[in-house]
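> What follows is a predicted protein model with its sequence.
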Amino acid sequence: MKSFLLALACTTCVATAWPARADGDATARFHEIYTKEWAWRQAQLKGADDEDSHNKSLADHLPKVDAGIQAMRETYWADVLKQLDAVSPSQLQGDDPVNYAIYRNQIEVLLADERFHTWEMPFNSDTAFWTNLGFTARRTLRSEEDYRHYIRQLQDIPRYFDEQTANMRAGLARGFSVPRVTLTGRDQSIANVADAKGDDNLFYTPFRKMPSTIPADVQAQLRAQGRDAIRQSVIPAYAKLLDFIRNTYMKQARTTLAAEAMPDGKAFYQSQIRQFTTLDMTPDAIHALGLKEVARIRGEMDETIRDSGFNGSFPEFLHYLRTDPKFYPKTPDELLKDAAWIAKRVDGKIGNYIGRLPRDRFAIEPVSPDLAPFYTAGRGGPGVYLVNTYDLPSRPLYSLTALTLHESAPGHAFQMPLAAEHEGLPDFRRYTYISAYGEGWALYSERLGVEMDMYDTPYDRFGYLSYQMWRACRLVVDTGIHHKGWTREQAQAYMRDNTALSEHEIETEVDRYIAWPAQALSYYLGELAIVDARTKAEKALGARFDLRAFHDTVLSLGSVPLPVLPQEVDKFIAGGGKSPYAKQ
């Protein structure tokens, strides 16, 4: 679950038109546009509360997110889009036609979010601005400057929360809010901070173990300042937010579920579909595709049940998987160690399937207790694979291989660092994340596990198929909820009848789809695009098809809209199926 986070921090920045170049050089004009905008965007992003921010240095503030800043953002990006309209992609050379398509998609998404005022709903059942701050608290701080900047961020939380609260009030006033049914228990993560005093507070975490390079007397001073900031700024701000969420937001949030039930809902849902899938598919077309894929995968699941030797119906097999203790870890360490073993097995195989491997390594860690109750089963990214050890009876081992392939290598903890390390790409391709591509690759990584012989038993293979079914079901459930008027219970029943997910996972996931329209569509549509591209390349190249070179080509793109992928694979075919790194 990744996204653009583009909170802005500068009230004095204004959009300015760049003068047209007399020489008519389209390439130079395009480079000038994206270089200026990207630098501006990163300056405004500094301090953002996002777990995926690539900024390595810690800002001394949190971003501004008030309505005035949002209006400035809209004006700025509308101006950038006008500048792009004046550039003809047909006049661009080399990689720039692709760069143009990718960059324009980014600007269109940013502008759509501004125009639909998505900042008035700054959280969902999965992710929230107040929990994302916790990722900063868990960062490794390495210098005295980092600690001083961190303390200033803590002191800035009251202002930041006030701006977010004002935005949420505006959303409530026009019926643009998280659905009330998904809010139960989401206030606990706020209460955990508001109620934790002194050194027990989450935000004291960086002070518990400080670098030895910082003198002892300075450490003592920083700890004292940190405690003061927590007591005077953090706890009061969280307490104030808690009162608002419990006594205002949870009581006034909308009782409808569908995105299309909100103001300008049909257009909003279609814009979210385009943002997360990068496609212009209609909800009805996506729903029909989902039903078709669910039926296809069900046939493979039935075959796997027969291979397991189980004598019984499909529902009986699901009941068996959900209730037999042998399929579940007994301790958090067992779950973590099994995940580590799977990841290490991938290390021994991956070089046969992908040529260029990332330098960055990743750790395997448990999800923090303050996030775990409503967090997904796992989450990966640069440097880390988080495994949720909360409620072990809902963490089946038969799904762990698919989960690990998706979230660690060769999925998120592999693809994202590889993009960042690709110095030949513009930064707007290295450090942004397009859900359809990133989640599509991660889901394709689960499929690749079949070829890598990672699924040792019929139960492991069924777990993989259940995960494929889960993502195909999302096409049906998301469009069912937001377009066809499905109820929460109807969506849960559909997931329960077709996947081997535990009841806890089903409830958590359905609430996520309700509160985060269209994000769930990106996974399966992205995987299908990669599978289709591979099939085309295999057919065209025949005996010359090199799987490692194909994967290098896909991964070398950074993060791209799905329509770009077949164009790049066509170039791969025309070039004889060589790896983009073949000459290096």
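Arrived safely.
> rest of the way, CA atoms for contacts and neighbours
Will do.
> roughly how far apart are the residue nearest to Ala377 when sequence neighbours are not counted and Leu425?
In space, and not counting its chain neighbours, Ala377 is closest to Asn388: 5.1 Å by Cα to Cα, 6 or more residues apart in numbering. Distance of Asn388 to Leu425, given as Cα to Cα, to the nearest Å: 34 Å.
> Looking only at neighbour counts, state which of those two leads.
When Asn388 is set against Leu425 and neighbours are counted by other Cα atoms under 10 Å, the residue ahead is Asn388, at 26 against 17.
> How about the contacts made by that one?
By Cα atoms under 8 Å, 6 or more residues apart in numbering, the residues touching Asn388 are Pro366, Val367, Ala372, Tyr375, Thr376, Ala377, Gly378.
> Comparison target, given below:
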Amino acid sequence: MRKTVFLAIILILGSCKNDNDSHAFAKAEQLKISQEFNNWLEAQFQKDLARDPEMQTQMGIKTDYGKWTDISSARDLEDKELAESRLKYLTKEVEEQALEGQDLLSYRLYKREQEQKIADYDYRLYSYPVNQMHGMQSEVPAFLINMHQIASESDALAYIERLKGIQPLFEELTNNLSLRETNGILLPRFVFEKVLKDSRNVITGAPFSDFGDKSTLAADFDEKINKLDLDAQRKEELKAMADEALLQYVMPAYENLITFLTDQQQRATGEDGAWKFPKGAEFYQHALNRTTTTSMTADEIHELGLKEVERIHNEMREIMKQVKFEGTLQDFFKFMRDDDQFYYPDTDAGKKRYLSEAKTKINAMKAKLPELFHTLPEADIIVKAVEPFRESSAGKAFYQQPATDGSRPGTYYANLYDMKAMPTYQMDALAYHEGIPGHHMQIAIAQELDSIPEFRKHSFYTAYVEGWGLYSELIPKEIGFYKDPYSDFGRLAMELWRACRLVVDTGIHSKKWSREEGIEYYMANTPNAESDAIKMVERHIIMPSQATAYKVGMNKILQLRAKALDALGEDFDIKDFHDVVLTNGSLPLSILEELVDEYIENTK
């Protein structure tokens, strides 16, 4: 009997040992697959980085510091073929079922990116490389000014090489514009005047003329050189080299671009929507799917916008009661739009005050972040005015990400070109959206994550990024900010603006609204300045679908938060929820929902 029991024990222990060995082997195999997959992802990221000198600079890498990124049609085809080869590798060589956790999420996201790039190729010409928002005519000098740091003589020489490289870069740019026109895609008529003005601004001043101030690029180069630890003679030699590059390469590049655009301008029309393109309806639906990461149709987005506009109007009427305003909502809009108490003067002192107070608001919010977040960014944020050479055409506010190596902070840009477009009652919401807890929190945290591969730190899903920005306008209210009812009205005005975007973007690109009809809708339904409405409609026109991302993304984040709160009750922690949203990098909304569902189950 004892021998039987002893034998049984030996058999059981042997079985356990075999199970443990089997489990250990399986675990080791899984770790090997995971490591190989992540090594492959890193290799792909480095390959992309090696082909993108401008991204290298954004990340603080100086490998190809004197070069520009290739924008040729041949490069477009290379990108598509590379995406196809990567997709083939993912589907044929990677064992998806062997991946789990972040590895599985990385697999799904990278596969989706390759599929998206392949689908985008058919619509690669459906864009405007020069435009009033982010066209190359202004982005190239802005890149040199804001991204190209000069900490040594070699950095200065690389800057000069980039000045020289603007000429071949712009030759390729005009090729791209010509190819688009051949395929029925020509800049809208209103864009030309703005782009031509930007282009002329860049080549205004010394050394392009013997009078007036230094040109934008010459002034930037001189300022950076003056800070170097070099002898005076060498500094002057470098400045002379930059001036020569500006005259011999930059000026002809811009003059040729101006000549080309002046010619195209003669053939431009007032038809502004994407519907005018070949296969315009298909392109616009593709753009909506890409921007919102949903399958919503133009009609569904339009209707959502109309409903949201009505809801926000009703909330605004409650604020009218708080401040005892007599009249209609449109009367209140006019009061908010016209009364001088809501605007700083259009003077240097007024602009300085605006920037100073924006910094104060961001710092006040920064002190409250531990109440809302477990994870905080290490990168700092600064506030700057948009540079004069592009302020007349740029948007009212935007964010520039920090360098990943910490050499450059994140930047909240406020456009103070027209102070009547920057009411003080919107200052809070604008600072929270572009700065903290908005884009700076989301983008800086993503860049600093150690738990995800590099490609995910630099992915950009518009509905997620802009949805978070708009959601971030609301968060401060929930912890006691916006005590001034006019400031809270400003928050609602910003949300209303995004709701109207759903209506107007789809109106222009799907329902054939004119530019004037879009401007009229904004003026009738928001308190914003007419200059705001004009800029926004013109933005819709040159970036079909982009502006629909904000409200769709915000609504989804709010829906997911409500879902988590309802499911978890007292176990719901806003910090945990925000960690789920922010510590996985940028995500399609459907995948964000899956992660929130997983968080709910794990918490339960």
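That came through fine. Predicted model only: the values in this text are computed from it and were never measured.
> Turn the contacts of Asn388 of the first structure into CSV, including secondary structure.
CSV is the format used below for the contacts of Asn388 of the first structure (DSSP: H, G, I helix; E, B strand; the rest coil):
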residue, secondary structure
Pro366, strand
Val367, coil
Ala372, helix
Tyr375, coil
Thr376, coil
Ala377, coil
Gly378, strand
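> Let's have those residues in CSV, adding distance to Asp338 of the first structure.
Listed next are these as CSV, based on distance: Cα to Cα, whole Å:
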residue, distance to Asp338 of the first structure
Pro366, 13
Val367, 16
Ala372, 19
Tyr375, 20
Thr376, 18
Ala377, 14
Gly378, 13
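> all helices for the stretch 501-604 of the second structure, in order.
Remark: helices assigned in the stretch 501-604 of the second structure by DSSP state H, counting those that start in this stretch are 515-525, 530-542, 549-568, 574-582, 589-603.
> scratch that, the stretch 301-450 of the first structure
Under DSSP H, counting those that start in this stretch, the stretch 301-450 of the first structure gives helices at 314-323, 332-349, 400-407, 412-420, 427-430, 435-451.
> residue in the second structure matching Ile157 of the first structure?
Matched across to the second structure, Ile157 of the first structure falls on Ile166, judged by TM-score structural alignment.
> After superposing, tell me the mean distance of the strand or helix carrying that match to the first structure.
Counting by DSSP states H and E, the element that carries Ile166 of the second structure is helix 153-182. Aligned to the first structure and superposed, helix 153-182 of the second structure gives a mean residue distance of 0.8 Å (mean Cα distance after the TM-score superposition for the first structure).
> Okay, buried residues for that helix please.
153, 155-167, 169-170, 172-174, 176-178, 180-181 (16 or more other Cα atoms under 10 Å).
> what does stretch 261-275 of the second structure give?
For stretch 261-275 of the second structure, a neighbour-count test (16+ other Cα under 10 Å) marks Leu261, Gln264, Gln265, Ala268, Glu271, Asp272, Gly273, Ala274, Trp275 as buried.
> I'd like the distance from the third one to Lys194 of the second structure, if you could.
For Gln265 of the second structure, the distance to Lys194 of the second structure (Cα to Cα) stands at 12 Å.
> One more: the fifth one?
Glu271 of the second structure sits 17 Å away from Lys194 of the second structure, taking Cα to Cα as the criterion.
> The fourth one too?
The spacing between Ala268 of the second structure and Lys194 of the second structure, counted by Cα to Cα, is 14 Å.
> rewinding a little: nearest to Gln132 of the second structure, out of the helices of the stretch 501-604 of the second structure?
helix 530-542 (8.0 Å; Cα to Cα).
> Where in the first structure does the closest one align, residue-wise?
Using TM-score structural alignment, helix 530-542 of the second structure pairs with 503-515 in the first structure.
> Can you give me the buried ones in the matching stretch?
Of the residues in stretch 503-515 of the first structure, Glu505, Ile506, Glu507, Thr508, Glu509, Val510, Asp511, Arg512, Tyr513, Ile514, Ala515 count as buried by neighbour count, 16+ other Cα under 10 Å.
> farthest-separated two in these?
Across those (Cα to Cα), the longest gap, 15.3 Å, separates Glu505 and Ala515.
> Buried residues of stretch 237-248 of the second structure, list them for me.
Leu238, Lys239, Ala242, Asp243, Glu244, Ala245, Leu246, Leu247.
> Could you do stretch 378-393 of the second structure as well?
379, 381-387, 389-393.
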